[in-house]
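Student: predicted model, plus sequence, below.
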Amino acid sequence: MTAEHWTLLADVVSVVCLLGGAFFVLAAGVGVLRFPDLLSRMHAGTKPQTLGLVLVLVGLALRLREGGAVWALVLVVIFQMLTAPVAAHMVGRAGYRTGKVRHDLLVVDELTRDLQAADARTADELGADASAGDELGADEPVADASDAPDRPDAPGRSAPEGRPSA
């Protein structure tokens, strides 16, 4: 194959990647608008959007074929792949803790178990501190689990609708 054939092939693959990336980004936008809850929307906003961006950048790199530009695009892909999952994880945890998650749509809910175990450990630690009350002083109140931040799953709080209380 001649150089012209390789250039034509690279251009065709570039167009396919650009169109595929545009499709995934469009699907991400539609998913964010149509899905019913925070976790579904977050999934739609991160997974196909990231893949779409990577495909667009690959298509752009195939089209540009210049060393400096390609390395800049590689850096964008690396940073996107490193930051998008972490950001989605933090948004999901914050939404869960503030009661924005529909628990009736969850198939597996491991975070409630983990939060309850953490609350129990905190209560045990506070109880151990209360038994060593000489250092705290008799007038200082000791925090208990009911002083936990306003989380719907904290002990003493009522469970959100559709979610059984523990």
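Tutor: Yep, it's here.
Student: could you use CA atoms for every contact and neighbour count after this?
Tutor: Fine.
Student: give me the distance between Gln49 and Trp71.
Tutor: According to CA to CA, to the nearest Å, Gln49 and Trp71 sit 21 Å apart.
Student: what about versus this one:
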Amino acid sequence: MSLAATIIEIIAAALLVAGGLFAVIGSLGLLRLKQSMQRLHAPTKATTLGIGSALVAVAVHIWLNEDRLALRELAVALFFFLTAPLSALFLSKAHLFRSEDAAKLPPTGTKAGWATLSEDNPAEPSHPQDRKA
């Protein structure tokens, strides 16, 4: 095995270890954090980096040992990096809409109010079962 191949294997191993650490930290954060907005942050950031690091490590290993580009692994990693922030955004907006009163939010500092809790989109839940008695 050449020196370049050894260095690439070390990089792939380091990516796997880093990916595992990120995944464990994200999972622990999901379990340990108290508020739902904090719990949302842990898996969308740390676990995405963990899965992405592992997939990049597999792609590097395939490239080195099979001498081909691992397009599937890279596509899955790209999918995770693109969708995790969007899903976190939608989940946080849904949480904000369901649990915050528009009158208690601080001013935005602009003419526009909070987009999630604007007059067109009131803070009152639309389903009677979701309304607080």
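Tutor: Looks like it arrived, so ask away. Keep in mind that this is a model prediction, so the values were computed, not measured.
Student: neighbour count for Gln49 and Trp71 of structure 1, which is higher?
Tutor: Comparing Gln49 of structure 1 with Trp71 by neighbour count (other CA atoms under 10 Å), the higher total belongs to Gln49, at 22 against 12.
Student: counterpart of the more buried one in structure 2?
Tutor: Under the alignment (TM-score structural alignment), Gln49 of structure 1 pairs with Thr47 in structure 2.
Student: element containing the nearest residue to its match once chain neighbours are set aside?
Tutor: Ranked by CA to CA, 6 or more residues apart in numbering and with sequence neighbours excluded, the top spatial neighbour of Thr47 of structure 2 is Ala23, at 4.4 Å. Counting by DSSP states H and E, the element that carries Ala23 of structure 2 is helix 3-32.
Student: elements contacting that helix?
Tutor: In this structure, helix 3-32 of structure 2 makes packing contacts with helix 36-42, helix 48-66, judged by 3 or more CA pairs under 8 Å, 6 or more residues apart in numbering; DSSP states H and E.
Student: assign the spatially most central residue of structure 2 to helix, strand or coil.
Tutor: Closest to where the C-alpha atoms of structure 2 average out (CA atoms, centre = their mean) is Thr44, at 2.0 Å. For Thr44 of structure 2, the secondary structure call by DSSP: H, G, I helix; E, B strand; the rest coil comes out as helix.
Student: who touches it in this structure?
Tutor: 26, 84-85, 88 (CA atoms under 8 Å, 6 or more residues apart in numbering).
Student: and for Ile11 of structure 2?
Tutor: Counted by CA under 8 Å, 6+ apart, Ile11 of structure 2 has contacts Ala57.
Student: any idea how far it lies from Val60 of structure 2?
Tutor: When distances are taken as CA to CA, Ile11 of structure 2 and Val60 of structure 2 turn out to be 9 Å apart.
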